[in-house]
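Trainee: here's my sequence, what's the structure:
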Amino acid sequence: MSSSYLIALGSNRRHRVFGRPREVVRAAMEELAALGTVTGRSSVFSTDPIGPAQRRFANAALVIESEYDPLALLAGLKHIEREFGRRTGRRWGDRVLDLDIVLWSGGKFASHTLTIPHDEFRLRDFVLRPAKMIAPNWRDPVTGLTIRQLSARA
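Mentor: I've put the predicted structure just below:
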């Protein structure tokens, strides 16, 4: 049985092959098709860094239909991050690629490695703005608000 997932993408470091962060995000969107069928892609936005990150980010969102359960999809996302050169490091630091599961059609999910919905997505314009382009009516299973409503509050 297939599920829908809303994935947030971000980059603020150059990649030796793909180039600038904007191109890294676009290349990652193509790579995500290996995990299912991409049914929606936002534009790529330039956003200010948060935390200790120093460089501006390129951010986007996509919707993917996948046969993978949440933990298997997370493993696939982490594999793609590593393929793009992502290394573990400090939280909110500069990174070549960051892929997060924000929402899924199954509602809430929690394990020791993954929480859906993503804990802080409701406060992050860099997630809500691209998500609103492709999934404005998806509802947060915690608040019951749509992405459009959450975006208006952010």
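
Trainee: CA only for contacts and neighbour counts going forward, please
Mentor: Noted.

Trainee: would you map the helices across the protein?
Mentor: For the chain, the helices defined by DSSP state H cover 21-31, 70-83, 125-134, 147-153.

Trainee: quickly compare those helices and say which is most buried.
Mentor: Of all those, helix 125-134 has the most neighbours on average by mean count of other CA atoms under 10 Å, namely a mean of 22.

Trainee: show me what that one packs onto, helices and strands only.
Mentor: strand 3-11, strand 45-47, strand 57-66, helix 147-153 (3 or more CA pairs under 8 Å, 6 or more residues apart in numbering; DSSP states H and E).

Trainee: for the last one, packing partners?
Mentor: So that's helix 147-153. helix 125-134.

Trainee: how close does the closest residue to Ala8 other than its chain neighbours sit to His112?
Mentor: Counting by CA to CA, 6 or more residues apart in numbering, the nearest residue to Ala8 once its immediate chain neighbours are dropped is Ala61, at 4.5 Å. Going from Ala61 to His112 by CA to CA, to the nearest Å gives 24 Å.

Trainee: one more, for comparison:
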Amino acid sequence: MKYAIALGSNLGDSRTILESALNRFENIIARSSWYQTKAVTLPGSSSQPDYINGAAILETELEPLELLTKLQQLEAEFGRVRYQRWDARTLDLDILLVDDVVFQTETLEIPHPRMSDRAFVLVPLAEIAPDWKHPVLNCSIAELLQTVDASDVRKL
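Mentor: So this is what the prediction gives:
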């Protein structure tokens, strides 16, 4: 199966963490440049350092829930602690898309439910997979990117 994965970090040596995390994957088909973006926080929460974000396309025989478990284990290895939603983190790995599949359980929803609203996801993904169709919205990643404000996403 072909997966699109989002990567992000805003704690520690983010670039080194992200590169090291990517090196743990086999069968990476494509990877984006790194981008600096403002942190998305919950209303009323304290400010956070900027994120470094990117995307990768990989092939694996793992089923979506198996890959999710692997990604969460990798996050933990790099020091991710889950306190609250949208907290600062050493490593954040999200499954965005898998082939042209729609997949939903209590723990995982593919396509990622908020990916189409997030420039920090769409900009790097459009760099490596502009023609990949969102299976629910029936738009390409490049088309989705045209619907968001990407002015705060800066290529490193």
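
Trainee: so where in the first structure does stretch 52-63 of the second structure end up aligned?
Mentor: Residues 58-69 of the first structure are matched to stretch 52-63 of the second structure when aligned by TM-score structural alignment.

Trainee: no no, stretch 81-98 of the second structure
Mentor: Taking TM-score structural alignment, stretch 81-98 of the second structure hits residues 87-104 over in the first structure.

Trainee: show me the contact partners of the matching stretch.
Mentor: 3-15, 21, 24-25, 50-55, 74, 77-78, 81, 84-86, 116-118, 121, 140 (CA atoms under 8 Å, 6 or more residues apart in numbering).

Trainee: return the distance of it from the chain's centre.
Mentor: Here stretch 87-104 of the first structure is found 8 Å from its chain centre; the criterion is CA atoms, centre = their mean, to the nearest Å.

Trainee: quick one: buried residues of it?
Mentor: Residues of stretch 87-104 of the first structure classed as buried: Asp94, Arg95, Val96, Leu97, Asp98, Leu99, Asp100, Ile101, Val102, Leu103, Trp104 (neighbour count, 16 or more other CA atoms under 10 Å).

Trainee: what sits against the closest residue to the fourth one other than its chain neighbours?
Mentor: In this case it means Leu97 of the first structure. In this structure, Leu97 of the first structure finds its nearest non-sequential neighbour in Ser11, 4.7 Å apart by CA to CA, 6+ apart. Each residue near Ser11 of the first structure by CA under 8 Å, 6+ apart is listed here: Pro21, Arg22, Val24, Val25, Phe57, Ala58, Asn59, Asp94, Arg95, Val96, Leu97, Asp98.

Trainee: roughly how far does Ser11 of the first structure sit from Arg56 of the first structure?
Mentor: For Ser11 of the first structure relative to Arg56 of the first structure (CA to CA), the value is 9 Å.

Trainee: repeat that for Leu77 of the first structure.
Mentor: In terms of CA to CA, Leu77 of the first structure sits 22 Å off from Arg56 of the first structure.
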